[in-house]
Structure formats: C-alpha cells, structure tokens
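>>> The sequence isn't on hand, but the structure is:
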C-alpha cells in the first residue's frame, strides 16, 4: 500500500525489466501453486494499453519482518530471491490461484523502492494505476477477534434476506459491537495510502480470512451507522467519498484530507502528503506539488504548506499547527502532519466584528508572502498587537483532572462571582466575558459550568467513579490496542466522549458545558497586559504576544525570537498557535499594523 515504504528493492544485479517510458509500469504475474514458495514473473506494460490486472491494497507491516519470494528470470525456471514484508507475503499467498497466473500491480515488487526518481514518478501515476485496475483487492489479513461475526453482519446489512427484512439476524449485542470495533481497528483502516486505493477503484473486493465480500458493503454499513449510531466514529477511508473530495478547490480538498488523516499512519512520513496527491490527480485538480522522496520531511511539509497558502486563506493552514513550534527542523508556521491533533481548531467559526480596525484595514497593502530559502523558510505578514500575555492558567486535559474553573477565574483582577443566567446584571462585563471566552463563543451560561464542576467534585468522592472525568479515564483504559494515545498520555482527541458530559443538565446548559470542555481541552486561559482575556494553545507562555493578522479572521499567539526591539521595522516570531480573544478586544485595536516574520 503505497510506493514509498522501505523493504523490498530491485537491485542493479537483478535482471528485472526496465521501464522504457514514463507511461510504463511493472506488472507481477503471480504463478499458480499451493506450497509456501511464492514465484512471480515481472512484465512491463504501457499504462494506457495494459492487460487485465488487479491491484492489492494492504498494509506493509514491520519492514524488518521479511520473507522470501522468487522472481523468475529465465524461461528455464531460474529465479532470483526477493525480500518482501511478511504482510505482503501473506497477501500474495492468499491471492494466488491454484490453476492459472494472476496479474497484479503490487507496490513492493512493481516499484524499485530505492530508486528515488522512479518512486517520485510512479506516485504521479498512482491515480491511473488504481483507477485502471480491473479490481482493487483489499487484503485485511487473517480472521481474528471475531471478525467473521462482524463481516457476516456487514454483509447482511448490504444484502438482507427478504424473509427477515423486519429484523436482522444479528441483534445489537456487546460481542457484536466488540467485533465491529476490532474489525474497523485493523491496521489497514488507519493507513494513509489506502484512502486513494479504495476511493479511486472501479470495483473493490475485501479479503479477510476466508471471507470475501464487496467494499460497497462497508460503505453501506457507514450509511446505516450514520442513522443508527452503533459506532461513534469510523475511519476516514470508510466515510470519505468521491463526491466529498471533488466538490471543492484542490487546496481546500487537500487541506481537509490532511486534517482528517492526521490519525492515519505511514511508514514514510512524506507519504502523509504524497499519499493524498493521487486523489487530486484523479479529480483533475492540481496543487503545484510533486513528489520528491529525496527531500527531507521538513522540506516536504514546508512545500506543502506553501502550496496550500497559494490557494487557501493562509490562516487556515496556520490553524492546523498543533504543537509543532518546538520542532527545530520545521518552521513553526508549518503543520507537522506526523502529529495527531491535540485540540479542536478555533478558527473555523471565528467572526471578527465588522466595525473593528482589523476588518476595515486595506489588505492589499499588507499581503502575506513567503520566502522559502532552504535555511530560512519565512512567512511574512502584518498584524496588530493585541497585547502581551501576563497571566496563564494551567493546561486543561480531559480525563486528567477537574476542569480548572476556580484557578482560571482567580487570574482576573476582580474575581468573578457566580451569577444567575436569568439576572445578568448581577455580574460585571468582565465576569460575563470570562464565561464567553472559555466557550470560545459570544454566549455564556455561568450557572451551567458551575453546576457541572461542582457535580464533578462530588462524583470524584464516589468510589464508583461516576464523574465524566472518570468516564474519560475508563475510555482510555478500554482502548482496543491497550496503549495510551494522544498527547501526554491523554485520550486521543477523537476518542474523548465530550457528548456524554453534563447529560443531566438542561439541553442549553449541556451544550454550553460540552463546548467549554471541547474548546478548552489542551488549552490555557490567559490574560494580556491590556486586561483582555483569551484562550490559547497548551504551548502558551507568559511573555508571549497576541497578534491579529491582517487578512486573517483569527488571532495568534506568537513568541518573539532573537530579542527584536519594537523600533525594528520587522520582528521575528515563532507561532505557538491560534487563540480566542474576547470580542471587546477588537474595539481597542488601532494605529498602523506591524510587520511580522514567522520563522
């Protein structure tokens, strides 16, 4: 799955067929047999006139765990040993026919993995290779963890027995739910390359143990689950579709796919980007980005960010930065797609007041630009200083302690007092502003968060662990693979059950509490020197600056580097992340914007 994993290679000594033109590919003739010895022949074919072939989609597995296959080199039967991963070996053995050859395009054998120019070019052909295959064969491995039960249920949903249309043969049960969770937790579903392999296929068939069934049945399960909600989350490869990926501009399509696939794995981290490019190629979209496997990961990610900024609003790319500012090999303004998301993105619904100085600034005079010198990739922009951060609260991480409401309130000059939602005059503007800030919105229900926190305190005394925080910790312990995920040992963001918080509160209170928890997770409350309040990323520190950038509708926390003075025309900063500021901040902005270099 994917052309850029380490493992098998075509050495110069191997008398394998070369690729005579840029439109040629290598096909693998998997010879018939029944023993453990796998024998293949390699043939070249023009992609536009290739014979009937199938394209397996599988996971490489451990690149150090290899087995030997044999590539037949002469008509007399001589063969050369060739190393493939154990997963590839298992896939070939499962797909081999007993009575006739089977023609495949399989990345581990069809591409010289150590030939950078060949790998680079073959990636540009991937969309045509998989869309041109007669069938894509999705190989999930052997039967285990009650996978047969999950598959039988999926098949029946896709093609129910007419005599039992009123009820399924497999009613909802804990064993069935566990089987489904285990099935969709298989490694194949979390690999980045499989997205284009499944999406671009004309026809796809799933092999899992002895079970063989159409990929369309999995898609049908997704549609059924959307209404029944048996499973809260399904992998992106299951939920994405051609329609969802083709209705937008290439930059928007690519950025959305990059964000959605941050949880996906790739043996080569460059493939977090390159594995998605075939989708654009297949949909006749272009991002002005070509595979260069000889480049460093930092350069690949920087080039990708730069290409996205030429087509999309630059702040949308900056909002995708999730704790990358401390990596020495990567500019702070470039998202590190190796990292899972730490927190929600606040910038999606941020609305700068139309009567603010920022909204009325002529953007054309302060346009964003990039300098991509190898030693100094710099993002140049202009912004208004909102102030310097003087106070910060501790980080809130769901499942690792009570929500720090009292601590964060204590950071205000005048401590807020609990107020009634029905009588807002009892609270000062600053007090009401505090409750709006922690929700990252312009509405607040102070009594709701107070009731929730007090309830959590009482529940914490209960040895049965009935609090929401205890629920999150149990979810962490129940992870299918048994190992912590996310950051700092916390539950992965996508697995935190925010919708189960405050379930005993009235609906409006419950929605407010859930938004507070979701927006505050992996963030800190802060106060800037002008007295305004905000919600910043976990990386926020005292002394950081908050800037509202011209041309962006979301402010950012920046950290000045190399001691630049205020008299300098341009100052250098590193990006900590996007933040939320209370709405009255915008009325105080004025003067001329300052030029900023983000490094």
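Cool, got the structure. Given the structure is predicted, the values throughout are model-derived calculations rather than measurements.

>>> From now on I want contacts and neighbour counts done on CA atoms only, so please keep to that.
OK.

>>> Am I right that residue 197 sits in a strand?
No: in this structure, residue 197 is helix, not part of a strand, as judged by DSSP: H, G, I helix; E, B strand; the rest coil.

>>> close enough to count as contact, it and residue 136?
Yes: Residue 197 is within contact range of residue 136, at 7.4 Å (criterion: Cα atoms under 8 Å).

>>> Mutual contacts of those two, please.
Common contact partners of residue 197 and residue 136 (Cα atoms under 8 Å, 6 or more residues apart in numbering): 57, 130.

>>> Could you list every helix and strand in contact with the biggest strand by length in the chain?
In the chain, ranked by residue count with DSSP state E as the criterion, the top strand is strand 376-392. Helices and strands touching strand 376-392, by 3 or more Cα pairs under 8 Å, 6 or more residues apart in numbering; DSSP states H and E, are strand 369-373, strand 523-528, strand 545-549, strand 594-598.

>>> Can you tell me which helices and strands the first one packs against?
Counting contacts by 3+ Cα pairs under 8 Å, 6+ apart, the secondary-structure elements packed against strand 369-373 are strand 376-392.

>>> mind redoing it with 10 Å?
Contacts defined by 3 or more Cα pairs under 10 Å, 6 or more residues apart in numbering; DSSP states H and E place strand 369-373 against helix 297-309, strand 376-392, strand 594-598.

>>> Of these, which is nearest residue 469?
strand 376-392 (22.8 Å; Cα to Cα).

>>> Can you mark which positions in that closest one are buried?
Across strand 376-392, burial judged by 16 or more other Cα atoms under 10 Å covers 377-392.

>>> Comparison target below:
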C-alpha cells in the first residue's frame, strides 16, 4: 500500500521530517505565475509561504571521546579456533573493531583487530555493504595472517583506506566470528548499538562500472536535492522540460540516457538487503559510496522523493523494479519515522513494511530488526532472542507466539499468506512466512511508529479482549462464522514486463492500465454491481457498496466517494456519459463526453476476456518497443476550464489498496475483498480481538488461515456478537 504521493504527503505533514533548506523562505520558482488553473481545471488559490529545513532524524549529540584506542591483540589465526574470545558479561560486553592500516592503491590490504568495551566511546566508522558472491574471494592481511573475504568487501576496504593514517572500522564479516554460532547470537543484538554509536555509516555500493553510472546517478540526485532546496517540493517538471531549464539546474535533458543511471543505482544489491535497514535508520550520519563518488544519505533521500510521478511519466524507463523502488522509498520513510517518534516503534510493522528485503539466512528476516527495535525503544524485543541453532520455521513460530503474547492483539493474523505451494514447509498457517517475497499488505497495516493506515473494528476490539491459546503449533481462537463465499473474482495481480524475474518485478505500464480496466470489469460482473436498482444488505445502492469496497471505504482528501463513483460509472456504463449537465459552469464538453462514451463502449464490447488479451498484447509490444512520453514533453499542456469529472488517480488508489486480493460475494449478498487464495466455499469469520474478518478454510476438525478480508457493512462491529463466539483451532 506504499506509493510515492502518499509518502510525500506523510513526509510533509510530519513535524521533524524531511524539510528543505534554507531556513529563509524558498525562492520564487520561474513557473509560479505561468498557469491560471490547477490540475483539476479550477482557478488556483494562493498558498502560504513555507519554510524548509533539512532534518530527517534529530541531530545527534556530539560524541565525547573518552578513551584512546587500545593496542591491537595479535591473532595467530582467524579461523574458528583462534579468534580471541569476547567477553559476554551483560554489564560490559565486548565487540571487535578493525584498524585499517594506511597504504597505496597497489599495496596489500592490512588490518588489525582489537577488543572494545560496549560502554566506551570510540571514534570509528561502521561499514554497510553487500557481501557479494561467496565464490569470488580476495585476501587481506589481518594481524599478519591471510584472511579470505569476499571481493566486494576487499574493494570497500581498498577504497576507504587512507594513504597516510589509519582508519578504524567495524566490519561484520571480520569483526564477528561467523563460524561461531554462540558468538553470533551474542553479537547480533549489539549491532544496533554499534551502528548508532559509529561516527559515520559508510554505505558501499560497489565499484562503479567503466561508464560510471553510479557516479552519474549520485550527481543527478545531488542536483535534485539542490533544486528542492531552492524551490521546495513542488517542482514543475513539465514547465522545466518545456522551457529547457533542466540544464540550468545541473540536470541532464529529459531525453538523456543519464537518467537511466537512477534505475541502476537503486537496483544495486545493497538496496535489497534486510540488514541495511537498521544500519541506515540508526546512523548519526550516512554516506553512499561507489569508487570515488559519494553522497550524503539526506541528499539521496530528498533526490529520490523529488522524482515525482509527473516526471516518471515522462521517463518510465528509469523507474526501478517494484521491489527495489518499494524498499528504497520505505527505507527513506523508516529513517524519517524512527527519528520523529522512536518510542512508538512497532516490531510487527517493521517486519511487514520491509518484507520485500532479502537475507541469505531466512532467520535474519526477523533477527535483523531486534537491535533496531531495542536500541530505539529501550525495550526488550517481545522476548525474541536471536537463535541460530534453530531452523527458520522454528524461529518464525517463536517470533509469532511472542508477538501475540506480548502485544495482546491479533494483527499478525492479517499479514498476507503465501499459497501452499510457495509456503515454507510445515509452517502453520497462522504464522507469516517472512522469507517469502510479497508485495501485498494487511488491512491492519501500520507505519513503523504504530499509526494504522485504516481504522477497522469488525470485532469490537475496543471493548472485547483477544482470545489466543497456544496448543503445540496450533492456535486456538474464539469467534463465529459470519458467512460463506459463493463467488470469487480475478486476482488483482501486477502486470509485469516480459522476461521479468519474479523476485525483481518490473511493471508494464500500458499493460497494467488495460489490465486494470479488465479487473474492475470482472469484479463489477461478479458482484452484480451494474444491475440497476439492486440494493445491498444494509440498504445502500450496490454500486456504491462496490466502490466503498474497492477503496476500503477510505477516500483520499482530493476526491469524495461520490466523485470516485461517478468516474467508475462513466467508464463502465456507457449511458452515464450522456447524463449530467449539458449547460452551465459544471457542464462537460461535447468532446470529453464523446471520449468517455467511446471508452466505456469499447470496454463493454471487449469484456474482461478481451481486455486481458489486449493487455497481453500491450505487454509484448512494450518488450519490443519501449514506450515513453517524449511525444508531448515540450508541448504546453492546456487544461479545460470546465470541472474535470474523470480522475485517473481513483483507479491508481483502488489498485494500490486491492493489490494481490480478490473480490468475493457471500451467500447473504455481502461484497468483500479477500486474500489471493480465496475460493468458493471459504468462510468469513469474526474473531475476538481481531480488527478485521478472517478468511478460513475447513481442514478436517481444524481450520486453515488464508488471511484477512474486508466485508463492506461489518467493518465497524455492526455484525459482531460475542455471545456467538466458540473455540476454533487454526493449524
């Protein structure tokens, strides 16, 4: 449920978030008085002057250096047997630091290890990097002994090595004995403290290829940051493109291939790692590095967020894969959120927000957040302890049990589940499989500081306590069956480009637009929402109930439910284009009315199956001929003076909220949105302590949990009756 407009709106709204320099009001942009009408065709109203500052996290206090660095402790051999043992005393635990000795470019890399106390203040940098392929190795000399490390780490050490003085670093692959599981279990919880107390976190993206795409990307983002600092967030890219002003602000021309470097930068392996989240969020200050190019994390964040959907519509080819883009934007938001209100940090929200991140060890999809949670909240993390002696399955079950027991709510049951053929073997259905790549979100989705995106209370959670009893690997809940599913619609899946990797999806924009039309046509047919005069069980018009369902009954501040319904009617009901005022201020022009009628007639003529075929054809064409918006980038866009009734954003918002879900209809005529695995015969349950209805499937004497669901008309406790609740077991 993450999209750039909502992130920008949230960032601008929050005190202490991303603000832009200088402290004086921003300069008047050249496009300030160009247009008389806004994007909706209405007269513009003057906006108050805004002041901008840069502050993603509260400014870190200056580090007081109390101790000089101790002498190195020579290590005879850095194998499992020869690492000098670290103290595990709870009061004064130890960790290792690495002294990187000076040298020239061609000199062998030499370093020394020494032990440091957790309560000491040391001047060191922490390295954040991607280990890289384990089979490609290099050698460094540590305490005079050759040590094999990955080639990417060797490149980072070579780049950060100084010519005339030593540099002190913390590097996980060397400072932690990776062969000693007991030491890993002791050191992993300390990593949050290590990164938070580092002078600087050095992010190593890897050596730049010969054509220097990463350096070009960092330079573009730096210029975008400067442009935002000068004019504020609302950059008018169409104006700058039309008047050829990009070059005046240090940016390439819109048709320049240099813009593609942004995609290469965000798709570097570093951005896909799970461990980078705590490494960046806890940093006092962080810098991105590639070869000899660097950029502060603050400037990178502003530059990425400045690339608005308006600009991306001109250059859709620079948009990274869905997973890379989602992870990058979510990482920026987490960095900002953790600095604004760290005491409200929520572990389950951290796990779900960063579910697309990857880890070589599946257990780290949970363990990588423990240090971050404890360091920012000062609280022990729900009793979850890093245990590398257990299997990933056992780690996920233990984490789920602890989260339910400690939080006293059942939000974790809403985390989207994978189908059986893709789920971790023998994992109970009530336990989320964090190792699986998934872009879907729960209806109880929260930002990492515990703010719910939607407020549902289907089981009167405010007055009814949760009931959850663990019996082995099963979970006993209390609830009742509300209704049974009789019809199920198509899956709201992402339409990907041809030849796209499943764990790095790239959206096909033209195919997705046609597929969206097909999807909602199918859903309208399944729910009988186009039947004139049909009433919903609660008495409202069934078409209005359908619109409220696909929007989760939550409408953006830029449009109302009535405006969204009117847009869908004009697209899917041809006769609606002939209705509405023909005269007066709010009239629709004959040309616009004709276009709407043609579009609606074509959609109804093709039907869902024909639109699917058209979407497949568009995807194949795009794989041969990339589709850009170059045809109109230099032409002034004219906006009609009449009020615009067609709003493309209502389709984008609905697709975002329904991603990886299916529409369903129950025996009683209720319309809902269920998980991807929903099918006829599944049951909708209302569970004590659960904010949303759950979709369950009979499995002998027990039940299989499929995920949460939205059922219009019962989401605020209208149908919940505690007296009907009975025990049921989830396997």
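Perfect, I can see it now. This one's a predicted model, so the numbers in the text were calculated from it and none came from an experiment.

>>> burial count for residue 288 of the second structure?
For residue 288 of the second structure, the neighbour count with other Cα atoms under 10 Å is 17.

>>> same thing with the one 3 residues further on?
Neighbours of residue 291 of the second structure under the rule other Cα under 10 Å: 19.

>>> pretty sure it contacts residue 205?
Yes: Residue 291 of the second structure is within contact range of residue 205, at 8.6 Å (criterion: Cα atoms under 10 Å).

>>> Could you pull out the residues contacting both of those two?
Common neighbours of residue 291 of the second structure and residue 205, using Cα atoms under 10 Å, 6 or more residues apart in numbering, are 156, 214.

>>> thought residue 421 of the first structure was touching residue 446?
Yes: taking Cα under 10 Å as the definition, residue 421 of the first structure is a contact partner of residue 446 at 6.7 Å.

>>> Compare the two (neighbour count), which wins?
Each of residue 421 of the first structure and residue 446 has its neighbours counted (other Cα under 10 Å); residue 446 has more, 23 against 15.

>>> Roughly how far does the nearest residue to the more buried one once chain neighbours are set aside sit from residue 396 of the first structure?
The shortest distance from residue 446 of the first structure to any residue other than its chain neighbours is 6.0 Å, reached at residue 435 (Cα to Cα, 6 or more residues apart in numbering). According to Cα to Cα, to the nearest Å, residue 435 of the first structure stands 16 Å off from residue 396 of the first structure.

>>> Same question for residue 417 of the first structure.
For residue 417 of the first structure, the distance to residue 396 of the first structure equals 21 Å [Cα to Cα].

>>> So which of the two has more stuff around it?
Using other Cα under 10 Å, the more surrounded residue of residue 417 of the first structure and residue 396 is residue 396, with 21 against 13.

>>> Contact partners for that one?
Counting by Cα under 10 Å, 6+ apart, residue 396 of the first structure has contacts 402-405, 517, 519-525, 538.

>>> ok, which stretches of the stretch 451-600 of the second structure are helices?
Ranges of helices in the stretch 451-600 of the second structure, per DSSP state H, counting those that start in this stretch, are 509-526, 542-550, 561-572, 590-624.

>>> counterpart of residue 97 of the second structure in the first structure?
Counting by TM-score structural alignment, residue 97 of the second structure corresponds to residue 27 in the first structure.

>>> Same list, the helices and strands packed on strand 376-392 of the first structure, but as a markdown table with distance to residue 259 of the first structure please.
Shown next, in a markdown table, are those (distance: least, Cα to Cα, whole Å):
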| stretch | distance to residue 259 of the first structure |
| --- | --- |
| strand 369-373 | 22 |
| strand 523-528 | 19 |
| strand 545-549 | 23 |
| strand 594-598 | 22 |
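
>>> For residue 149 of the first structure, which of those strands is the nearest?
Residue 149 of the first structure lies closest to strand 523-528 among these, at 41.6 Å (Cα to Cα).

>>> What is whatever helix or strand comes next after the closest one packed up against?
Counting by DSSP states H and E, the next helix or strand C-terminal to strand 523-528 of the first structure is strand 533-537. The helices and strands touching strand 533-537 of the first structure, judged by 3+ Cα pairs under 10 Å, 6+ apart, are strand 376-392, helix 429-437, helix 507-520, strand 523-528, strand 556-560, strand 570-578, strand 580-581.

>>> what's the mean gap between strand 533-537 of the first structure and the aligned bit of the second structure?
Here the mean offset of strand 533-537 of the first structure against the second structure after fitting is 1.9 Å, by mean Cα distance after the TM-score superposition for the first structure.

>>> Good, wrapping up.
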